[in-house]
Structures are given as C-alpha cells and as structure tokens.
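**Q** For reference, the sequence and a predicted model appear below.
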Amino acid sequence: MKAAALTSFGGPEVLTLTEVATPQAGPGQLRVRVRSAGVNHFDTAIREGWAPPTVDNSFPVVPGNEYAGVVDQLGEGVTGHSVGDEVFGYCTLGAYAEYVVVSAEQITAKPESLPWDIAGGFSANGVGAHMCLREMKVGPGDTVLIHAAAGALGTFAVQLALAWGASTVIGTASEANHDYLRSMGAVPVTYGDGLVERVRALAPDGVDAALDIAGDDALRASVELVKDKNRIRTMISDELATELDVPAVTPKRSNAQLAELAELHTQGKLRLHIRQALPLAEAAEAHRSIETGHGRGKIVLLVDSAP
C-alpha cells in the first residue's frame, strides 16, 4: 500500500510517499481503508525521532494518529461492526496510509453529516480537548480561558466548554483570528505582555479554569488567574507544570468520547475549520505548514476518494 513514511528522522523532507506492507486485521482488530487523516504536532514529534515509551518506531515509520474511512476487513472475534461501515477514530501510528489496523475500541460510526475531510481530523484534538476539560471539571456557569484558541485543539476546547455549559470562554489568539473566535462564541484576547491584566478586565469575577496550548508564558498566566491549580491543564509545558504543581493530563481515550463528539457535531454544537486539505503525497508540506504555528483550524491529508 502507499503511505507517507519515514526511513530516517529529521525535518519534513524525510516524510516521503512510499510502498509499505499492507496490514492485516488480527484477532479483535479491524482494518480501515483510509479516506482522510489528520495532521498533528504529535506526528511532527514522531518525525523528529520522539516516541512514547511503548511505541516501536523502527523504520519504516508511518505517522498519523487519527483517520476516517471505511471498514474493509474484520479480524476474528470482532462484533458490532461490518465491512462497509463508515467510521472515524484514533491510533498512535499508521494513519498516513491507505489502510490502518485498529481495535474496535478505537473507532465510532461517522455521521452522514460529517464530511470526510473533517472526519479525518476530528478525533485526536477532539478527544484531547475532551480529556482536558473533563479533568478540569468544566461545567455550567464557568468562566474558562483557552490559550491558542484558534488552533485545532483550541477550536474543540472552546466549543466543548460552551456545549457543557460554560457561561464565558475567553480565547487567546492573534488579532487576525479574533473574528473566528467570536464566530464560535468565545471572547477573544490578544497574546503577549499584559495578558493577565487583559483577561482580568474581561473576567472581573475571576477565571475558573484554564487550558494552555501555547506554552510556558500561557501556563504562568493561567496560574496567576485561576485559584485552584487542579482546574488548570497544559498540553505543551509538562516540565513547567511539574514545577508549578499543575496536574498532568491523564491519557484516557475511548470510542465513547468519539461518539459524544459525533453527536455534538450532528447537533450543530461542534464544527471544525479545515485550514488545508492536501493529498497524501504532500505530507511533508502539511508538516511544514503545521510547524509555522498560529494557524486557524485543522490540516488534513486526503488519502483515497473512493474506498
């Protein structure tokens, strides 16, 4: 099968279209013929040589941790799914390819109203935002601060907070993205010096919870603004979080989270802006684009138009 794969670690140029072995579904697994795959900073870290402790990153390495496609093979013991099912889901590696093999726990049904390009970029950031906001106990009446709110993860976090009843969501972003944040129901605020004072002016009664997707300065600002550190999370600054006694995010992914995201999309409460949709052969360009930072919405790879 064709895949955007690595045979060495390095810059975006090491990610090339190549032929790799087509995976087969084993017991308890199913195979998805991929229509689209999301591009994430997790993938760029893999490309540079990082890997979680339990991941084998021996070459060739196929990045990609989210996808949408059609089930085309069932392993022994798989129930509740059929060949031909349209699904979207998550994995750790392997989604930048024509086929990916996963467990049934890693997928959910794709609603008809969810376009293929958006579905391919829906699960990783959506589940990430879901995990963080649940741990932060975001709920009715809260004032929530989301740093880097115009990016893909921020886009999900803003909308989930509002869907779960937050009264006010303040989002940091460059001024070019302020109208985008307003369109989602957030109150925009500009990055940079004086951020704490600007946020306090917008939230005179205080900020209840904050999610950092921007880095150390944003995490420090969050600690100044939020009384209870248990209601702060970062997806960027793990070392500083330890220093500041901010709890780490506990990875807990499931198809129940995917199903909730799908239902919120069907209800019109969750949408995703596609910044770029590139063919699989241009995966390196997708990595160059995501690494520029300050982008609006999601970058996806279009893998196959007719599985």
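**A** All right, it came through fine. Numbers count the residues shown, from 1 in each chain.

**Q** alpha carbons only for contacts and neighbour counts from here, please
**A** Noted.

**Q** Look at the residue sitting nearest the centre point of the chain and give its secondary structure.
**A** Centrality entry for the chain: nearest residue to the mean C-alpha point is residue 125, 1.6 Å, by CA atoms, centre = their mean. Assigned with DSSP: H, G, I helix; E, B strand; the rest coil, residue 125 falls in the helix class.

**Q** just checking, it touches residue 151?
**A** No - taking contacts as CA atoms under 8 Å, residue 125 lies outside contact range of residue 151: 9.6 Å.

**Q** can you give me the helices in the protein?
**A** For the chain, helices defined by DSSP state H occupy the ranges 41-48, 116-120, 123-135, 152-163, 178-184, 195-202, 216-225, 238-244, 255-266, 283-290.

**Q** Go through the first one and flag the buried ones.
**A** Neighbour-count burial for helix 41-48, with 16 or more other CA atoms under 10 Å as criterion, is recorded at 42, 43, 44, 46, 47.

**Q** List the residues that contact the last one.
**A** Which is residue 47. By CA atoms under 8 Å, 6 or more residues apart in numbering, residue 47 lies in contact with 6, 9, 10, 11, 12, 14, 15, 63.

**Q** Included below, for side-by-side comparison, is a second structure:
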Amino acid sequence: MTGPTNKVVQLSRYGGPENLRTAEIETPAAGRGEVRIRVLASSLNYTEVLIRKHLYPQTAGLKPPFVMGYDVVGDVDQVGEGVTGFAFGDRVADMTVVGSNATYRLLKAKNLTRVPLGVDPAEAATLILSWMTAYQLLHRSAKVKKGDRVLVHGAGGAVGQAALVLGRLAGVEMWGGAFGKHAALIRELGATPVDYDKEDFTRVLPGGFDVVCDGIGEDGYRRSFAALKPGGLLIAIGYSAGVQAKQGMFSILSGIARLYLWRFLPGGKRARFYSINAMRVRHPEWFREDLEHLFRLLESGEIRPRVAERISFDKVADMHRRLEAGGLEGKVVLCPDLPAAA
C-alpha cells in the first residue's frame, strides 16, 4: 500500500456509538479494475445504526474493526490497470454498504455512476441510498402509475420524504404516515399527512390504498394489509425501521420470510419485500440507470434533498446518537475536507 495517510471512521466492536473511532491508516493503491477516489461526501444513514448494533443481515458476518460508510461521492485520483471510461478528476458515486467514511477508498470501476460536476456532492450523496430506495420501490417494485393512491409509513424519515417527492413528480396521490410534529413537512412535500397519534391509517381512505410502503413492520404488517384496497400491494422496505433496532436478528429475518410466504391474500392483496441490495444484485443496470436519473433531477433542480448538517470526522459518533434518537428532518453528511470542530 502506498499514498497519503487515510483518515477513517472505524467500528472497533459491535454496540454503541462509543465504539466508533477515528483512525489513520495507509491509503491503498488502485488494483486492476479499480479506481481510488478522494472522498467528498458520505452520508450517515439509519441503516448504519443497525450495522453498528449487529442487526443488519448483510453485514452480520463482518468482524470488527472495519470502516463504516454506506455510500460515497468522490473524485477519481488514481486509475488501476484495465480500467476504461474513467480518468483522473472524474466525479463518481457508489453504494458500498461499508468502507466509505474515509478520506480515500478503492472502488470497482464497473460499479461506478458518474456525478454531474455542477451538483453539490453532499446533496448527491443523500440520493444513493434513501432516494434510490424510494425511487425503486415506487417505480421498479410497485410500478406506480398516475392517479394511484399510495400511503408511505415513516414519511418524516429520509426514505419517506424522498418517496413523497418522487410520487408527486409521477402524478401519484401521496399520503404520509408520521407523528404530528412532521405534519407541516409532509404538507410542504405535497402529500396528505396521517397523524399516528390521532388517526387510524387503516380508515383514512375509504376503499383502501393501491400501495402501502411500510418500513416499520409493526404487528407483522397486518394493519398495513388492512389499509389496502382489494388487489392492492404492500411493499415492505429493507431493515431501516426504528422498531427493528429493538428486535433481534431472528425476528427480523422471520418477518421477511413471512412476507415471501404471503404471496397472495384474500381479496387479491399482495405483499412484496424490497431490498436495494438484492435488487442491485439482480439488476445492476437498473441501479446505474436510476441513480443517473436522480442525479439529473438534482442537476435540473426538480428535486432538492435536505441536508441537515455537514460534519467532520470527529462528529460521527455524536451524529450516530442523534440518528438513533430520531427526529432529524434531513440527512447528515460526512465531508472529509471539513476541519475538525473546535
């Protein structure tokens, strides 16, 4: 390995935010088929709370210490042998699951998506997990069409906000389920708020919804099924719900398995599980195509993701605490070029 010192955020052992530490390691050189990037932005996602707590199935086999960081935007600063189509200075993005809370990192060239130079890297980073999840669950999984009526649970969160905006752009009638404190934000995003404290979402729309997007999964998704119209579709979203952080791995996996068994229910109601990682494995071309589309929407100003705060390395552990507590109405983004807080 060679190159400048590489600052990273490592998880020393599974557990609380106190197990996140800033370390300095050597910077690896790009191998065949790889590029090295200088990281400009890497967003912090609630999913990383689950990774840190050893509750995320995809990373359950990793043994600490390892570097955190689910997504990344950066500039190519070294090109490995056999790489074509990318050159020094190109701005690129990737979804990495781990390893991107760093100053430098290696990426496989075949997985990269180009980022327009005119967009804010921090805003671009927010699209990679949350907005891609929202876009694909609406357009690839649910295949919504103009005039459909869709309920999104957890609408105050990053995926929920993105789904409301993208649904409105597609001509879909959107309802956002959240606690009352998020009602103004949901209206601002063009959707009808459903207040969990005051309303029974199963009775909000007579006849039921065409699609319910549920990243919470309480009560085994039964109430979300009850909110569907005959022939409606439930999309269960990944592992991102706060309630799942209180469950064990077995409970999470059991819930997913149950959805696969519930292919068709009385009244023609259907259930489908969406995982951004599983869909990327099956359809890698969709991932690049959809992310490029989102970057174009960002470049044109048709979407404007909310960046709650840009932070330096020394703030990552504190931000994990805030993520776990909930209530942020935007993404926190690690920007390695920012100086440490005083």
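**A** Everything's here; your move. Since the structure is predicted, the reported quantities are computational estimates derived from the model, not experimental observations.

**Q** hey, where'd the strands end up in the stretch 201-342 of structure 2?
**A** 209-214, 228-237, 270-274, 307-311, 331-334 (DSSP state E, counting those that start in this stretch).

**Q** now the shortest one: which residue numbers in structure 1?
**A** I take that to be strand 331-334 of structure 2. Strand 331-334 of structure 2 lines up with residues 298-301 of structure 1 when matched by TM-score structural alignment.

**Q** residues in contact with that stretch?
**A** 36-40, 96, 117-118, 120-121, 151-152, 272-280, 282-283, 286, 290.

**Q** Need the counterpart of residue 46 of structure 1 in structure 2.
**A** Aligned partner of residue 46 of structure 1 by TM-score structural alignment: residue 51.

**Q** pretty sure that match is in contact with residue 63, am I right?
**A** No - checked against CA under 8 Å, the pair residue 51 of structure 2 and residue 63 is beyond contact range at 11.4 Å.

**Q** Check the alignment and tell me where residue 36 of structure 1 lands in structure 2.
**A** In structure 2, the residue equivalent to residue 36 of structure 1 is residue 41, according to TM-score structural alignment.

**Q** any idea how far the closest residue to its match other than its chain neighbours lies from residue 7 of structure 2?
**A** Of all residues beyond its chain neighbours, the one nearest residue 41 of structure 2 is residue 335 (4.7 Å), with distances taken as CA to CA, 6 or more residues apart in numbering. For residue 335 of structure 2, the distance to residue 7 of structure 2 equals 12 Å [CA to CA, to the nearest Å].

**Q** The match of residue 46 of structure 1: what's it in contact with?
**A** 59, 60.

**Q** run the last query once more with 10 Å
**A** Neighbouring residues of residue 51 of structure 2 by CA atoms under 10 Å, 6 or more residues apart in numbering: 11, 14-15, 57-60, 62, 68, 70, 97-98, 245.

**Q** Between those residues, which sits nearest residue 285 of structure 2?
**A** residue 97 (18.2 Å; CA to CA).

**Q** which residues touch the counterpart of residue 72 of structure 2 in structure 1?
**A** Matched across to structure 1, residue 72 of structure 2 falls on residue 67, judged by TM-score structural alignment. The neighbourhood of residue 67 of structure 1, defined by CA under 10 Å, 6+ apart, consists of 32-39, 87-91, 94-97, 99-100, 107, 116-124, 300-303.

**Q** Same check on residue 191 of structure 2?
**A** 150-152, 155, 161, 164-165, 167-168, 172-177, 183-185.

**Q** Now with 8 Å, please.
**A** If a contact means CA under 8 Å, 6+ apart, then residue 191 of structure 2 has 164, 168, 173, 174, 175, 176 as its contacts.

**Q** Mind putting those into CSV with neighbour count and distance to residue 287 of structure 2?
**A** Below are the contacts of residue 191 of structure 2 laid out as CSV (neighbours: other CA atoms under 10 Å; distance: CA to CA, whole Å):
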residue, neighbour count, distance to residue 287 of structure 2
164, 28, 20
168, 17, 21
173, 20, 25
174, 26, 24
175, 26, 26
176, 30, 26
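
**Q** For stretch 209-229 of structure 2, buried residues please.
**A** In stretch 209-229 of structure 2, counting by 16+ other CA under 10 Å, buried: 209-217, 221, 224-225, 227-229.

**Q** For that stretch, measure first residue to last.
**A** Using CA to CA, the end-to-end distance of stretch 209-229 of structure 2 comes to 5 Å.

**Q** which residues sit against it?
**A** Outside stretch 209-229 of structure 2, the residues that reach it (CA under 8 Å, 6+ apart) are 142, 148-154, 201-203, 205, 207-208, 231-244, 255, 269.

**Q** Narrow the residues you listed to those that are buried.
**A** By neighbour count, with 16+ other CA under 10 Å, these hold 142, 149-154, 201-202, 208, 231-242, 244, 269 as buried.

**Q** Quick check: of the contacts of residue 51 of structure 2, which lies closest to residue 298 of structure 2?
**A** residue 70 (20.2 Å).

**Q** isn't that closest one right up against residue 93?
**A** No - under the criterion of CA under 8 Å, residue 70 of structure 2 is not in contact with residue 93, lying 11.3 Å apart.

**Q** Look at those two and report which has more neighbours.
**A** Taking other CA atoms under 10 Å, residue 70 of structure 2 and residue 93 do not tie; residue 93 has more neighbours (28 against 23).

**Q** That one corresponds to which position in structure 1?
**A** Matched by TM-score structural alignment, residue 93 of structure 2 corresponds to residue 88 in structure 1.

**Q** Just give the nearest non-adjacent residue to that match, would you?
**A** residue 68 (4.0 Å).

**Q** Residue 209 of structure 2 and residue 53 of structure 2: what is the separation?
**A** Residue 209 of structure 2 sits 35 Å away from residue 53 of structure 2, going by CA to CA.
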